[in-house]
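Undergrad: this one's structure only:
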């Protein structure tokens, strides 16, 4: 299903409007929102502290242990770290409502040894990972801290999660473990990732990633010319076959060969060449069709390179294809209760809906299981994400935990005030 244009979105159902207005006018909820704003400086200090605890790919444990301590300190006494490294804590409701998962991810893209010292320049913080997703973790902690202090009782449960493996070849392993392996029951999902609080992710962009390798005998570039097949030439043949493909624009479907390695010297026929392929689409059908086309191109290139030199026996070039990433796509649903609650929350807080789109992040996993899900902004402004000169700017960042909190309260219901707007899944 294509993502709906903002000006064509349906009006909010009456029950969402009524619940929005009740929460907005409630003294307890207003006190919570004010407490979150007053918590701003502490949240930023926590953001800096978290950022300076390295969380390289597949090595988030040190940061996770720190976050586990904060979960427990802020009221989640039964919080734990699971076998995959996710930090999980449940804020229990009355037991008569749905479970809403609120998640931000621990990991960064930066390898061990990266200097993650934060430099503060007025309203701007600079450091690798200072925004993505350190600010998401800090916003989630601010919501938890202020919600506990408020005494607000929800009907449903809130499952706070600091997940691992969201970035790159982490392949959403934290959320996959929770939902595919442990099958933790949740009825809805709110992720916190990327700065813009005016953005709502309505769908999930699927991504398949492959490691493609050609291997052969190699040989001297002069003496073995026309005798030994070249791994690099085979890769070039494959690229030429799909480089000019025009995949669908709606839903947006893309391909990219992002990394390529091979060869040893300028005067050697390459015995090895490998590449990493990224395929994306908002629709699983289009993704699979594109994948089949491009993977077939690598097979055809192999045959052509071997045939060119009449390779046989030990001289034959071989091909291997290994999938290194599988992020399922999830269609948008304008009437999803999580989407409707997020829109209602934006309206209550005076936030303009600026982007209504899809992306690839932790919410892909619950969406793939039919669980209503979205990802909301972490607040402030950001730039140069995934680069050493990443920065984050203080610009009303309290709107993020306010929005996540208001959205969650609409979904879980507030005891004595509103009923849950998120159905309990069977």
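TA: Received it, and whenever you're ready, just let me know what you need. Computed from a prediction, not measured in an experiment: that's the story for all the values here.

Undergrad: make it CA atoms for all contacts and neighbour counts henceforth
TA: OK.

Undergrad: how many other residues sit next to residue 383?
TA: Neighbourhood size, residue 383 [other Cα atoms under 10 Å]: 17.

Undergrad: and the closest residue to it other than its chain neighbours, what is it in contact with?
TA: Closest residue in space to residue 383, ignoring its immediate chain neighbours: residue 391 at 5.4 Å, by Cα to Cα, 6 or more residues apart in numbering. The contact partners of residue 391, taken as Cα atoms under 8 Å, 6 or more residues apart in numbering, are 124, 125, 126, 127, 128, 130, 131, 382, 383, 384, 385.

Undergrad: this is the comparison structure:
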């Protein structure tokens, strides 16, 4: 059953020979701005590329996710999904020009997740060049509205409306090569917004400061007693506010994330923070609002699940060292629906989430090979128990 492992080194060499096609797809897709909720142009282009590579079926679903299907040899085996999110953190005003050298590609969004989408678009041609056939249908989808306020809406809709079972799934992320995600923590991502009245009265010199008010909220959060079991934490990730140096800040915003292996603990911590926010809103007589931006439920595969074990075997065959940690990607949606899935990184890179983000080209061929190996493992039945 594991005979496919011996084929992997030769796959990496063959993929390198068509590297120009893969790099072209990454660059063409990456240079199309695709902020969350504005992915249509990138989705349309991905659909065009899949049609050019002659997938058996391709269309946009009712939510706007581009989907391509490569028919397998069996009419009874459920399909295998390969997905990559289309949206990036950069708006349309950012310069999306990419710089290509012999060893690297640089540009905004390439590490999250333009390289992953470019590889997704290249898979039909890679399968054809390597003469790889699957028993299952392979469903390729670039899902929209994934990150931030998108709250994984694209993949949620795709799976909710898919008729029939799904055999297994692989989620593609540009980096980091060696990542093997097979579990997701429970999570609530929140914003606290503080707004202070601008009406001037005799007491205007003593108005509360929005930034300092949020600082009090932060101090209260940091003073919370969090359990070691189940593991839980609150990550303070963003704060912004104010207008200029000599003026009291009337508006400020705080972004944070609650994470735990326990969904119940996430809710408990959220409720405690809600009480903190309400208390300071009343005490300081300011407008404080707590909003939920996105959330996910805790879900996981066991380490001894055949999919995880075979993914580890694939990576070790390619001299990759697996690194596992919780993932907030589409993985959580698959796992919450009892669909075995893993998230894999394509290559190494630098300057994550920055405009000068860079991926390395050479490791990418090994990263793509691991994807093929995991797909072959799923097709041979490691998710069928």
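TA: Sure, I can see it. Model, not experiment: these values are computed from the prediction.

Undergrad: TM-score for this pair?
TA: Counting by TM-score structural alignment, normalised by the length of structure 2, the TM-score of this superposition works out to 0.88. Behind it: 383 aligned residues with a Cα RMSD of 2.9 Å.

Undergrad: hmm, back to that, trace the residue nearest to residue 383 of structure 1 over to structure 2, please.
TA: Alignment note (TM-score structural alignment): residue 391 of structure 1 maps to residue 358 of structure 2.

Undergrad: can you give me the helices in structure 1?
TA: For structure 1, applying DSSP state H gives helices covering 14-25, 27-38, 40-51, 61-73, 134-150, 173-176, 231-242, 284-308, 337-349, 364-368, 399-412.

Undergrad: Let me know which of these is tucked in deepest.
TA: Among the helices of structure 1, helix 399-412 has the highest mean neighbour count (mean count of other Cα atoms under 10 Å), at a mean of 28.

Undergrad: Could you find the residue nearest the spatial middle of structure 1?
TA: residue 361 (1.8 Å; Cα atoms, centre = their mean).

Undergrad: now it: how far from residue 176 of structure 1?
TA: Using Cα to Cα, to the nearest Å, residue 361 of structure 1 is found at 12 Å from residue 176 of structure 1.

Undergrad: now stretch 116-131 of structure 2, how far from the centre of its chain.
TA: Put simply, stretch 116-131 of structure 2 sits 20 Å off its chain's centre (Cα atoms, centre = their mean, to the nearest Å).

Undergrad: Not counting it itself, show me its contacts.
TA: Residues outside stretch 116-131 of structure 2 that contact it (Cα under 8 Å, 6+ apart) are 11, 14-15, 21-23, 25-27, 29-30, 46, 49-50, 53-55, 70, 82-86, 133, 140-142, 172-174, 346, 368.

Undergrad: now swap in stretch 85-102 of structure 2 and tell me
TA: By Cα under 8 Å, 6+ apart, stretch 85-102 of structure 2 touches 27, 30-39, 42-43, 105-109, 112-114, 117, 142-147, 330, 353, 361.

Undergrad: hmm, 6 Å instead?
TA: 31, 33, 34, 35, 36, 105, 106, 107, 109, 142, 143, 144 (Cα atoms under 6 Å, 6 or more residues apart in numbering).

Undergrad: Relative to the whole chain's centre, how far out is that stretch?
TA: Going by Cα atoms, centre = their mean, where stretch 85-102 of structure 2 is centred and where its chain is centred differ by 16 Å.

Undergrad: can you tell me what part of structure 1 it aligns to?
TA: Against structure 1, stretch 85-102 of structure 2 falls on residues 105-122 (TM-score structural alignment).

Undergrad: coming back round to it: and which of the contacts of residue 391 of structure 1 is nearest residue 252 of structure 1?
TA: residue 385 (22.2 Å; Cα to Cα).
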